[in-house]
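Colleague: coordinates only, no sequence provided:
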């Protein structure tokens, strides 16, 4: 340490950081490096993780890929290793044990999904030794982020199909899985959905602004501050082409829960479509009940964004539904659609779940 020749006040500094301020992160890193000297060497797999964190995908997709890369996704062989008394045979092909590699690459169903997609991948020759080796080679060779996102969407569609078959006894459908992946990509890659997924907790950085609500109808602005009725909506979606549960719970101006209804809706292509149809049914009920000042609450940010932009960039499966919603809103004096947290729609979600499961 350099000793200054100038008479200045002494102060304590922490050397490992540029600012001289101690942090738990830097302290942990120093302790780890001293105990394990090799830890400070560059990780040859670091580029894989760096690329993963840079991909602009929903947090649940990142978590899903992270679990796959660490081989902790709850496939049957992993559950068996952890002591669960289960049959490890793949529930889609009934030919081999359901490992991570079998589920996504070796299963004939998955191979047909990959070949049927626009990626046109063929794992019949030289299939990857592990999920990690596949992802490592994939992200290093492919620089088009949309192709990487497309592959992750297909992986997610395969996982969702597996869960639908395993837990809901849904019939295996190659076409539905490909349509599901395409639907996700259409929604996600739309310019309307280019919103931040993480909020910085640092007071020095600006907070991103999310659209919290959208006014769908204001025929009489003067009553916007008056008492209004509230309807919480939710759609329970299982798989592409399957019937969805639709529910809404009505609260009066004193916030008393006075009415609730759940119905089994038609087949749906996405959870966003199920949520939009639930909103449409709730609006129809409100018109029939002569309600003219309404607050609709949903936990679907995508639906809010689409209606905020007047459905200009929505895909074909949502355009007609959104048009009906906007048209029906003209029957009211004032309608607001508000984005709320999942726990705020718990009552409607439970109703939608029950009507779907027990239909």
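Modeller: Structure received. Since the structure is predicted, the reported quantities are computational estimates derived from the model, not experimental observations.

Colleague: going forward, measure contacts and count neighbours with C-alpha atoms only.
Modeller: Fine.

Colleague: just the element for residue 162, please.
Modeller: helix 145-168 (DSSP states H and E).

Colleague: right, and the helix or strand after that helix?
Modeller: Assigned by DSSP H and E, the successor of helix 145-168 is helix 174-188.

Colleague: so which elements touch that next one?
Modeller: helix 108-116, helix 145-168 (3 or more C-alpha pairs under 8 Å, 6 or more residues apart in numbering; DSSP states H and E).

Colleague: so which elements touch the last one?
Modeller: Other helices and strands packing on helix 145-168, by 3+ C-alpha pairs under 8 Å, 6+ apart, are helix 59-69, helix 108-116, helix 174-188.

Colleague: next, format these as TSV and append mean neighbour count.
Modeller: As requested, the helices and strands packed on helix 145-168 are exported to TSV (neighbours: other C-alpha atoms under 10 Å):
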stretch	mean neighbour count
helix 59-69	16
helix 108-116	20
helix 174-188	20
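
Colleague: next up, a structure to set beside the first:
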């Protein structure tokens, strides 16, 4: 089988999830060449570290053991959407990755690389934060990495351009959306852009009693996020007409919005006090990515912030 390392990396034109990201490509190159700083490699270089695997404490931590043979990693692979028996890949990390790339579709390969990255994150939590390996934590890391990968592929990363119709707005803009399910299950999501360059994104699980309250909470989260960046001007884009009307026209909340009264009044005050903030109502189909994040926050809960493809 005559495959080069370049062929086993994500192809530039076809893999939307991992399209051309230098950090990911460099990480995969290091994995394939055994160049990531695992315990056994550091010990061979004379660095005084424990060479034993931090996740299973049962074998030397080389790349092949960490990614494919560690009992925890094997459990993660078997429980993943790919359901791989990673013990069968103990043929050398480079050979294993080249072989799997030749057998997988682009979407499968994107998932394969995300799983490797999530295992590496879990390992680092064990090594540097003294956390015990946990499948739930691995699944959360994998979910976060998949979200980052998707957004990096759809929005772009630092220095890349994005085909996104935003209209005549200020340079810094924030797409904001809320999601509401049943009872008190809500989610909030935002995507911050500067021109056509991704600046960051967040999603949360939030308690909300109605859709308007979820949208209002999302706007308040977005305001706090923008303030934390210390940017002077920002246009907020939202597909909720109630929130947009209050923020753009500075109209006090009406009685029919009583379930979200506190949040809407806070939005009204925030925009009234800051003349550098503006708001525009946009169609739902132009706010699809913030909607995806809001739904992720509602379904999975928690809170996550990303700026580019995961380091």
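Modeller: Alright, I've got the coordinates. In this text, all values refer to a predicted model and were calculated from it rather than measured experimentally.

Colleague: any idea what the TM-score comes out to?
Modeller: After superposition, the two chains reach a TM-score (TM-score structural alignment, normalised by the length of structure 2) of 0.54; 210 aligned residues with a C-alpha RMSD of 4.3 Å.

Colleague: where does the helix holding residue 162 of structure 1 end up in structure 2?
Modeller: Using TM-score structural alignment, helix 145-168 of structure 1 lines up with residues 106-129 of structure 2.

Colleague: ok, average deviation of the matching stretch from structure 1?
Modeller: Compared with structure 1 after fitting, stretch 106-129 of structure 2 has a mean deviation of 0.5 Å; criterion: mean C-alpha distance after the TM-score superposition for structure 1.

Colleague: can you give me the buried ones in that stretch?
Modeller: 106, 108-127 (16 or more other C-alpha atoms under 10 Å).

Colleague: please report the distance of the alignment partner in structure 1 of residue 47 of structure 2 from residue 112 of structure 1.
Modeller: By TM-score structural alignment, residue 47 of structure 2 lines up with residue 84 in structure 1. Distance of residue 84 of structure 1 to residue 112 of structure 1, given as C-alpha to C-alpha, to the nearest Å: 30 Å.

Colleague: check residue 83 of structure 1 too.
Modeller: Taking C-alpha to C-alpha, one finds residue 83 of structure 1 at 32 Å from residue 112 of structure 1.

Colleague: which of the helices and strands packed on helix 145-168 of structure 1 sits closest to residue 31 of structure 1?
Modeller: Nearest to residue 31 of structure 1, of all those, is helix 59-69, at 26.1 Å by C-alpha to C-alpha.

Colleague: need the contact partners of whichever helix or strand comes after the closest one.
Modeller: Per DSSP H and E, the first helix or strand lying C-terminal to helix 59-69 of structure 1 is helix 76-81. With C-alpha atoms under 8 Å, 6 or more residues apart in numbering as the test, helix 76-81 of structure 1 has contacts from 72, 86-90, 97-99.

Colleague: of these, buried ones?
Modeller: Buried, going by 16+ other C-alpha under 10 Å: 88, 90, 97-99, out of those.

Colleague: quick one on the thing from earlier: dump the helices and strands packed on helix 145-168 of structure 1 to TSV, plus distance to residue 135 of structure 1.
Modeller: TSV is the format used below for those (distance: least, C-alpha to C-alpha, whole Å):
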stretch	distance to residue 135 of structure 1
helix 59-69	8
helix 108-116	15
helix 174-188	18
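
Colleague: now do the strands in the stretch 201-350 of structure 1.
Modeller: Applying DSSP state E, counting those that start in this stretch to the stretch 201-350 of structure 1 gives strands spanning 213-218, 229-236, 243-251, 257-267, 293-298, 334-339.
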